[in-house]
Structure formats: structure tokens, C-alpha cells
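> Take a look and give me a structure for this.
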Amino acid sequence: MIGINKEKLLNYARTEEDKLFVRRLMDKAQKSIKGYLTFTHFIDPHQRAIARQVLHELGVKYLFDGGYKDAERVTIAFLPDYFDYNTDSETLEMVRNDPSYPVSLVQISYKKNQYSRELTHRDFLGAVMNLGIKRETLGDILVHDEYSQIIVLTDIADFLENNLYQLGRLSVDVKTVPLTKLVVPALKTTEKTTTVASLRLDAIVAEGFNISRSLASDCIESGKVYLQYEECNNVSKSVEEGQTITLRGKGKIVLCSIGSTSKKNRIFVTFKKFI
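Got it, this is the predicted structure:
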């Protein structure tokens, strides 16, 4: 990190909160250089985009881990030099076997009755947050039939076991289970085939999320849109087949296929939307 321009790194941050995050990254990186394996709390896709840029500049070894492949919320493990393994999977296994590994899996089970409904991601998140838990201590929430699994920082696992008894009118059973018991639910999706004027990000976001093109542009420029889980502020960025687009507060779509051009010079596309 000798010779690194801190002001240059802070330029990757837009807000004071982002600047604080960048400073924390620099502190963690410094500890890893001194030979310590260190971790962050859970970060969102916006913070992950910042982290990629900052850590590339710092030249430190790191990995993202949210408990399973394709997790949206992840921690960052800062790797000291002795974590020198041939493959990413070997490195990840070594990190997860380290006594300082900070991630646990909490399972919340309940029994439906004739008056109850299926609990949703919002229900589980709301119940946990109402206990005073900070969002940064929570990873992804994986919802199943009559139970949910929440990836958390180990520090709060016991607290949840001892303090979460109900979700709405339903009694729940909360316990910590091994991370190897994590079950990724089958994703529910719908498909839509339509036409777009171009493959620009603003056009794809507008059509994929059923919003106006001007609103799509505003969302992109304000940092609410992620292309391949990285924040993208370029409205004219070309979207490629197979890429994932997330709009904060609206969900996630995949541009599944790009077809031929219509007589009106519009492009046929197929979206997959996660519900």
C-alpha cells in the first residue's frame, strides 16, 4: 500500500457513507498486509462495486463470500500472504475453516394453520430488524415452505435464537445450523418477449421493469441499477445476452435472448424476471 493515494481511492465514493466504507477497506487491507485474516460485515452490490475498484488499486488479495455461490450480500475476506492456494475453491475452503470465519446460518421454522399465509422475505427481514439488528449483520434471506434460512454474522446468531419467538401471529423455532445445511431455493420467474428500440441500458431497464425511459435513466444515473451485480451509471451502456440487471426496489431481470429486428427496426428480446 506504499505510495497509494488515499484521495484517489476516496474518489470512488459518492457519499459520506461510501467514504467511511472506503476508509474501512483501507484499514482491513492494512491488517491483511501485516499477516492477519480479516473480514468485513455484509455488503450490498453497491458496496461490492466500490470494493472491487478500491481493492484493485490497493493490490491486496481478497475474496467475496456470502455463504453460497451467487449470494447477493457478501462479506469480504482480506487474505494475508500465507493464503496462497492454487484455486479459488481451495482458498474459500481454507477461509471457511479458519476459527475467525464470521458467518453462520440461522434457520427459522414455523407451522402454517388455516388462517395463516406463507411468510415472505419481507416478513423475515422485518421481524429481525425489529429486534434492533443492523442490516450489515445480515446476509441473504432464503425463503422456503414453512422455514427460512438467514445467513448472518456469527455474533448475532445466539441473539436471534434467544430473542426471536414470533413472526406476526405465528410462533417460530430459531436455531443455528451448519452452513453445509444451506438450501438455495428454486427461483420463481416469469418470461416476457417484447421489442426494444436499442440494447442501451436505459431502454432495457425501461422495458424490463415496465417503467418510462426517462425514469429508467434517472434510476441509472442515481446509482439504483446494477449490471452483473456492479453499479452502472452509464445510460448508454450496451447490455449483452445473458446479463443480469437489478433495479433497487424493483427486483432483478435477465436478458435471456436477443433476436432479430422487426420491420419497425426494433429488436426482439426475451426477459426473465425474478418474482
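> Going by C-alpha atoms from here, please, whenever you check contacts or count neighbours.
Noted.
> Report the contact partners of the most centrally placed residue in the chain.
When the chain is reduced to its mean C-alpha position, the nearest residue by CA atoms, centre = their mean turns out to be Glu72, at 2.1 Å. Contacts for Glu72 were tallied using CA atoms under 8 Å, 6 or more residues apart in numbering; they are 44-45, 66, 139-140, 229.
> the helices in the stretch 1-150 of the chain, which residues?
With DSSP state H, counting those that start in this stretch applied, the stretch 1-150 of the chain shows helices at 6-10, 16-33, 45-58, 88-97, 121-129, listed in chain order.
> out of those helices, nearest to Ser217?
Go through the helices of the stretch 1-150 of the chain one by one with CA to CA and the one that ends up closest to Ser217 is helix 45-58, at 17.4 Å.
> how far does stretch 174-185 sit from the chain's center?
In terms of CA atoms, centre = their mean, to the nearest Å, the gap separating the centre of stretch 174-185 from the centre of its chain is 18 Å.
> what does that stretch contact?
67, 104-109, 142-144, 149, 157-158, 160-161, 164-165.
> Can you tell me the closest non-neighbouring residue to Leu170?
Leaving aside its sequence neighbours, Leu170 sits nearest to Tyr110 (CA to CA, 6 or more residues apart in numbering; 6.9 Å).
> Restricted to buried residues, select the contacts of stretch 174-185 in PyMOL.
Of the contacts of stretch 174-185, the buried ones go into a single PyMOL selection, burial set by 16 or more other CA atoms under 10 Å:
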select buried, resi 67+104+105+106+107+108+109+142+143+144+149+157+160+161+164
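> among the contacts of stretch 174-185, which are in strands?
104-109, 142-144, 149 (DSSP state E).
> What segments of the stretch 151-275 of the chain are strands?
Assignment of strands within the stretch 151-275 of the chain using DSSP state E, counting those that start in this stretch yields the ranges 166-167, 170-177, 189-196, 225-227, 230-231, 244-247, 251-261, 267-274.
> Out of these, which one sits most buried?
Relative to the other members of the strands of the stretch 151-275 of the chain, strand 225-227 carries the highest mean neighbour count by mean count of other CA atoms under 10 Å, namely a mean of 23.
> One more, so I can put them side by side:
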Amino acid sequence: MDIYQHFRAEERPTIDSLLDKVRTASEQYAPVLTHFLDPRGQYILEVIVGSFPDMKVHFNGGLNAERCRAIVAPDYYVPEESDFELSVIEIQYPEKFVTLEHRHILGTIMSLGIEREQVGDIIVGESIQFVLTNQLESYIIMELTKIKGASVKLHVVSLQDMVQSKAYWQTVDATVSALRLDVVLKEMIHKSRTIAKELVQRKRVKVNHTVIEAVDYQLEQGDLLSIQGYGRARITHIGDRTKKDKLRITYQTLFK
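As a prediction, this is how the structure comes out:
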């Protein structure tokens, strides 16, 4: 089976990295832990694992997490929570004097030299928390002392004490004439195709965290869209065609 034929050419580095981990798990017949994967990365890994007999993949990034670590292992293996090596960090900050957003937290974390793949979800709700690999727990607590100029304190909490975002993903079933970015975007934002094209051409749309300027960019299952002025959306399923030759898709939106 040629794994590469199912995915985009630019995804080859991701495929190679994940394929290497699956092969290692299969050859050693032992569990292998990955870094954090976005929904598209999780989908790619599931497809790869599906081509290896007797191998399974398990995901965990905390309660209802979008970004998860994966364990690829023989089908006899049942992972425990601790096997995913996750740390949940809660931020205490002077709420009366500063407002912190997702971008402030992520930017500060990455300014410390921590790669994005080592960080899971960042939850801004009743309190602010983020998830990361537990090997970085001591380092982040020692080094992250200020965000947006405000002094902060970090505390480790259990996965069971993760807060949930007040925002909720809304699931929609729809049909589209094609998986072109402008066509699917038009459906998601309920605007004209002209407006959808303008958003893309003005660099206001990201797919899997990368700005896409081609309106005919082909979307696939697992893709995560960030749409400036609207919010985020993700394609969770691509189904078969209708009698009128339209594609059935399921997508979720987290709009403002």
C-alpha cells in the first residue's frame, strides 16, 4: 500500500515521521509515544496504523482535547493515563489588570524555545490552563514568570481538573460541489463565494496553521481552518456523493 498517494505532497515530512514511529512500534512490538498532533496529524496517523496488522493507536491530550499525543502499540496494549506523559499547567495572573488570550500564552511559551509540537491545548475559560509534555514541566514553571508584561505563577493540576472552554463546537452536515477551499469556506461562513475568495486571497485563512492563498486548494478530512474574523472550523468527515454528484461532508465550527 502506497501511503503517500492518500495525502498531499507537502505532508510527506509528517507522514515520514509518523511512519517511522509506527514501524518502530511494529518491529519492536512495543508502545511508541508521539508528540502532540493536530486533528489532521491524528487522521494521518490513523490511516498509517490501519495498514499495519495487529497495531492500534490511542490518543490523549486531556478532556475533549483538540491536540493530542498518540501511543502506537500492539493491539494487546491498554495504555494508562500516565503513559501519555502529559502535564496540565494552570496560570495565576492579575485578572483585574491584564487580559490574556490564547495568542499571548502561546507566544510566550514559544519565546522560551519550546516547539509547538511539545504543547497541547491552551484553554482560556474560567481559568487559563495549557497542556505540555511532562518533561518540560520543571523548565516551564521556572522560566515562565511573565506574560504580556504581567507577573504570573504556574501550578500543576491533574488532567481531571482541566477546565473546559466556554465555547462549543457546532457540528454541521452539508453537501458541497467540490472540496476546493473557496467552495467549502463559502458553506462554512454562509457568505458568497466571492467573499470566500477574497478572504483567501487576502491571507485571512489558514489551513492546519499555514496561510493558504490558493482558492482551489483541496481540503481533506481532518483539516483545521482558521478564518480571520470568524473563528475556527474543521472537517471531521468526507462521505460519498449524492445522486446530484455532490459530496457529503461533516464539519464543525467554533465561531465568534
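> now for the contacts of Glu72 of the first structure, which pair is the farthest apart?
Farthest-apart pair in the contacts of Glu72 of the first structure is Gly139 and Tyr229; separation 15.2 Å (CA to CA).
> who's more crowded, the two?
Using other CA atoms under 10 Å as the criterion, Gly139 of the first structure and Tyr229 rank with Gly139 on top: 26 against 19.
> Is there a neighbour count for the counterpart of Leu185 of the second structure in the first structure? I'd like the number.
The pairwise alignment with the first structure assigns Leu185 of the second structure to Val205, based on TM-score structural alignment. The burial count assigned to Val205 of the first structure is 26, neighbours taken as other CA under 10 Å.
> close enough to count as contact, Val205 of the first structure and Ala216?
Yes - under the criterion of CA atoms under 8 Å, Val205 of the first structure is in contact with Ala216, at a separation of 5.9 Å.
> Tell me which residues are up against stretch 152-164 of the first structure.
Outside stretch 152-164 of the first structure, the residues that touch it by CA under 8 Å, 6+ apart are 41-42, 102-106, 127-128, 131, 137-139, 172, 174-176.
> got it, and stretch 79-87 of the second structure?
Applying CA under 8 Å, 6+ apart, the set of residues contacting stretch 79-87 of the second structure from outside is 33, 58, 60-61, 69-71, 131-135, 137, 156-159.
> coming back round to it: who's in contact with the residue nearest to Leu170 of the first structure?
When contacts are taken as CA under 8 Å, 6+ apart, Tyr110 of the first structure is in contact with 146-147, 170-173.
> how close does it get to Leu167 of the first structure?
According to CA to CA, to the nearest Å, Tyr110 of the first structure and Leu167 of the first structure sit 9 Å apart.
> swap in Glu72 of the first structure?
24 Å.
> same thing with Arg24 of the first structure?
Taking CA to CA as the measure, Arg24 of the first structure and Leu167 of the first structure are separated by 35 Å.
> ok, now Cys256 of the first structure?
As it turns out, when the distance is counted by CA to CA, Cys256 of the first structure lies 37 Å from Leu167 of the first structure.
> now Leu10 of the first structure
Relative to Leu167 of the first structure, and taking CA to CA, Leu10 of the first structure is found at 41 Å.
> Same question for Arg122 of the first structure.
11 Å.
> Spatially, and excluding backbone neighbours, which residue is closest to Leu59 of the second structure.
I think there's a mix-up here, since residue 59 of the second structure is Phe and not Leu. In space, not counting the residues next to it along the chain, Phe59 of the second structure is nearest to Ala70; the distance is 4.5 Å by CA to CA, 6+ apart.
> same question but for Ile123 of the second structure, I mixed them up
For Ile123 of the second structure, ignoring the flanking residues on the chain, the nearest one in space by CA to CA, 6+ apart is Gln129 at 5.3 Å.
> Run through the residues that contact the residue opposite Ile15 of the second structure in the first structure once aligned.
Using TM-score structural alignment, the partner of Ile15 of the second structure in the first structure is Val22. When contacts are counted by CA under 8 Å, 6+ apart, Val22 of the first structure is found next to 9-10, 13, 50-51, 54.
> what do you get if the cut-off is 10 Å, keeping everything else the same?
Under the criterion of CA atoms under 10 Å, 6 or more residues apart in numbering, the contact list for Val22 of the first structure reads 6, 9-13, 16, 28, 47, 50-51, 54-55.
> overlap in contacts of Tyr110 and Leu167 of the first structure?
By CA under 10 Å, 6+ apart, Tyr110 of the first structure and Leu167 have these common neighbours: Leu119.
> The counterpart of Ile141 of the second structure in the first structure and Thr120 of the first structure, how far apart?
Using TM-score structural alignment, the equivalent of Ile141 of the second structure in the first structure is Glu161. Distance check for Glu161 of the first structure against Thr120 of the first structure: by CA to CA, it reads 20 Å.
> for the strands of the stretch 151-275 of the first structure, which one sits closest to Gly59 of the first structure?
From these, taking CA to CA, the stretch that ends up closest is strand 230-231, at 19.4 Å.
> same for that closest one, what does it pack against?
Under the contact criterion of 3 or more CA pairs under 10 Å, 6 or more residues apart in numbering; DSSP states H and E, strand 230-231 of the first structure touches helix 45-58, strand 244-247.
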